[in-house]
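K.L.:
need the 3D shape of this:
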Amino acid sequence: MTDSVGKSVVGHTLVTVSMEVLYPPDVQSLQNQTVLLNNSLTVVCNLTLVGNPPASNYSWIRKDIGRVIGTGKTLIINNIRLADEGEYQCNASNRMQPITNEVLYGLSQSTVYINVEYGAYVREFKSNQSHNSIAVNQGETVDLLCVADGDPEPVLRVMNTTRGNESIMVEIKGREAKYRIQQAQCEYDTGNYTCLADNRYNEGRQLFALLVYCKCILFY
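P.N.:
Sure, this is the predicted structure:
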């Protein structure tokens, strides 16, 4: 600026502006969980960024039914059941209101799969629809069937325990084991049989008794 006498004058002013950046929260990736049946489980929804303003709303959704089952950062399931196995989603959100007065909601999500495991056990051990025991004639065929369950999948063994020791006849990993006795002999096959199911939590077993009638030999 130049005044009336020709002298130059420099004028200036300073304005301070405060800028606040709003941003949504960011949920940390959740690790899948494995829990034993009837135990309790706690899963925490942690944030890598809390957001601005900080996240204030948390919810947990059971994804297979699409229903909110909890609020807050922490999900707690007591006495967990097999029906609780599935995928769960944590939602974290904040409410952002810029100077335009248009309210925006920031949202971040992460999912966790909860796997419920349980000890091995034998559901049934039978032969020809008979449970516990069966009697057959010598020379007949006997089919032994053991059905078991467990998670992790159990190892099944069908054993002859007749003579004071355990002779393994079938050993597989699965939930069903079969063993066929061709032409059963009274002197060799009569006795007790055991089905054993085993995983890292439990060992279950069930007995089955087989009686083979000997053929009569007539001498003249």
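K.L.:
drop to CA atoms for contacts and neighbour counts, all remaining ones
P.N.:
Will do.
K.L.:
list the buried residues of the longest strand seen in the chain.
P.N.:
As assigned by DSSP state E, the longest strand anywhere in the chain is strand 104-127. Neighbour-count burial for strand 104-127 flags 106-112, 114-122, 124-127 (criterion: 16 or more other Cα atoms under 10 Å).
K.L.:
equivalent analysis for stretch 185-200, please.
P.N.:
For stretch 185-200, by 16+ other Cα under 10 Å, it's 185-186, 189-199.
K.L.:
surely Ala83 is in a helix?
P.N.:
Yes - checked against DSSP: H, G, I helix; E, B strand; the rest coil, Ala83 lies within a helix.
K.L.:
next up, the contacts around Tyr105.
P.N.:
Shown in contact with Tyr105 (Cα atoms under 8 Å, 6 or more residues apart in numbering): 24, 93-96.
K.L.:
nearest to Tyr179, of those?
P.N.:
When the contacts of Tyr105 are ranked by distance to Tyr179 (Cα to Cα), Ser93 comes first, at 58.5 Å.
K.L.:
next, the structure of the following sequence, for comparison with the previous one:
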Amino acid sequence: MPSVSVSPSGEIVEGSSVTLTCSSDANPAANYTWYKENQTLLQGPEGSYNFTSISSEDTGTYHCQSENQYGQINSSSVLIDVQYGPRIPSVSVRPSGEIVEGSALNLTCSSDANPAANYTWYKKNETSPKALGQTFTITNITSEHSGEYYCEAQNIRGRHNSKLQLTVVEAAWKLISAVASATVLPAIILTCLLLWIRRKSATKQLSAPGEGPDSMLQLNSMYENISAAASRHQTEQQDELHYTFIHFTKKHEDPLYSNIMMPRPQKQEEEKVQYAAVNFKTDKTEPGTTTQGAEDDPSELYSKVQKFHKKPRA
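P.N.:
Take a look at the predicted model:
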């Protein structure tokens, strides 16, 4: 049976030169054919197969076959294990898509390496590692987790790393609150500013000449007191009714009285009669003497009474 040897012996590192040798005792001399798995590589009288710069793709199981006119026989298989440093890692995020505060996240790093790589997670501008292992799990994402991360894959043959940018967005209810604040807050500020300008204007009107900014606090207090007093006074005026009597003399005309006094019916004025003094004149005669005046009837005397009608007021 042919035998197979590998030179140099020991660990095979990517990029190095490696020779496989197949030998067999045969007469006449045998021809050799090399196989990788079931794939034919080389046929010829030479029993050697050379790798000038072996690579990871050359890893696999090899054997040779010796043959002459009297027969053929296969050698035992030999494993060629080519060691190499980690390839550039690939990073995946699960679940994919937008990263929202409060959610859970898995970061996974993978790299082709021989021997297998060890993984370490870092965040930019931080010296201590964030996690060890191929997967980095964040159970409760916050805005502080935003930033640049990278995972490093390392083995005895080398190291490589890959970067990842995480952007954490606020939850929907926070965005709504922020929009409401952005809308309401300017309105509140504008309202306060208008009230301040109005108060300042009123304060200037109440200020006496020569008063400076030092009296602003007192004027503001005065403005508040005056406003409260005016409000109370208006309420009291609405709640209280005052009654009075107006007396006018008859000796002169009052324009106000003429404007507000109800007109008096002229008929009643005409019916009012003022009686003047009644003078009874009798002739001075001697007692026992009869005169014409004494014989007058009392009704005739009454008819002599002068009636004075009060003229209506103009």
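K.L.:
what's the TM-score once they're superposed?
P.N.:
Once superposed, the chains reach a TM-score of 0.61 (TM-score structural alignment, normalised by the length of the first structure), with 173 aligned residues with a Cα RMSD of 3.4 Å.
K.L.:
can you get me the start-to-end distance on stretch 79-98 of the second structure?
P.N.:
Criterion Cα to Cα, to the nearest Å; first-to-last residue distance in stretch 79-98 of the second structure is 47 Å.
K.L.:
centre of the chain to that stretch, how far?
P.N.:
41 Å (Cα atoms, centre = their mean, to the nearest Å).
K.L.:
in strands only, show me the contacts of Tyr105 of the first structure.
P.N.:
93-96.
K.L.:
wait, what's in contact with the nearest residue to Ala26 of the second structure once chain neighbours are set aside?
P.N.:
Excluding its sequence neighbours, the residue lying closest to Ala26 of the second structure (Cα to Cα, 6 or more residues apart in numbering) is Asn68, at 7.6 Å. Neighbour list for Asn68 of the second structure: 26-31 [criterion: Cα under 8 Å, 6+ apart].
K.L.:
residue boundaries of the helices in the first structure?
P.N.:
Listed in chain order, the helices of the first structure (DSSP state H) span 186-189.
K.L.:
what residue is smack in the middle of it?
P.N.:
The residue lying closest to the centre of the first structure (Cα atoms, centre = their mean) is Asn115, at 1.3 Å.
K.L.:
out of the contacts of Tyr105 of the first structure, which two sit at the greatest distance?
P.N.:
Across the contacts of Tyr105 of the first structure, the longest distance by Cα to Cα is 9.6 Å; it joins Ser93 and Met96.
K.L.:
higher neighbour count, those two?
P.N.:
Ser93 (23 against 20; other Cα atoms under 10 Å).
K.L.:
quick one: that one from Asp143 of the first structure, how far?
P.N.:
Counting by Cα to Cα, the gap from Ser93 of the first structure to Asp143 of the first structure is 61 Å.
K.L.:
how about Thr190 of the first structure?
P.N.:
When distance is defined by Cα to Cα, Thr190 of the first structure is 14 Å away from Asp143 of the first structure.
K.L.:
please apply the same query to Asp84 of the first structure.
P.N.:
Relative to Asp143 of the first structure, and taking Cα to Cα, Asp84 of the first structure is found at 37 Å.
K.L.:
do Ile217 of the first structure as well
P.N.:
Distance from Ile217 of the first structure to Asp143 of the first structure, by Cα to Cα: 26 Å.
K.L.:
again with Cys216 of the first structure
P.N.:
For Cys216 of the first structure relative to Asp143 of the first structure (Cα to Cα), the value is 24 Å.
K.L.:
so which of those two has more stuff around it?
P.N.:
The neighbour comparison of Cys216 of the first structure against Asp143 (other Cα under 10 Å) goes to Asp143, with 14 against 7.
K.L.:
once you drop chain neighbours, what's closest to the aligned partner of that one in the second structure?
P.N.:
Counting by TM-score structural alignment, Asp143 of the first structure corresponds to Asn106 in the second structure. Of all residues beyond its chain neighbours, the one nearest Asn106 of the second structure is Thr137 (4.5 Å), with distances taken as Cα to Cα, 6+ apart.
K.L.:
what's the counterpart of the one you found in the first structure in contact with, if anything?
P.N.:
Here Thr137 of the second structure is matched to Arg180 in the first structure, going by TM-score structural alignment. By Cα under 8 Å, 6+ apart, the contact list for Arg180 of the first structure reads 141-144.
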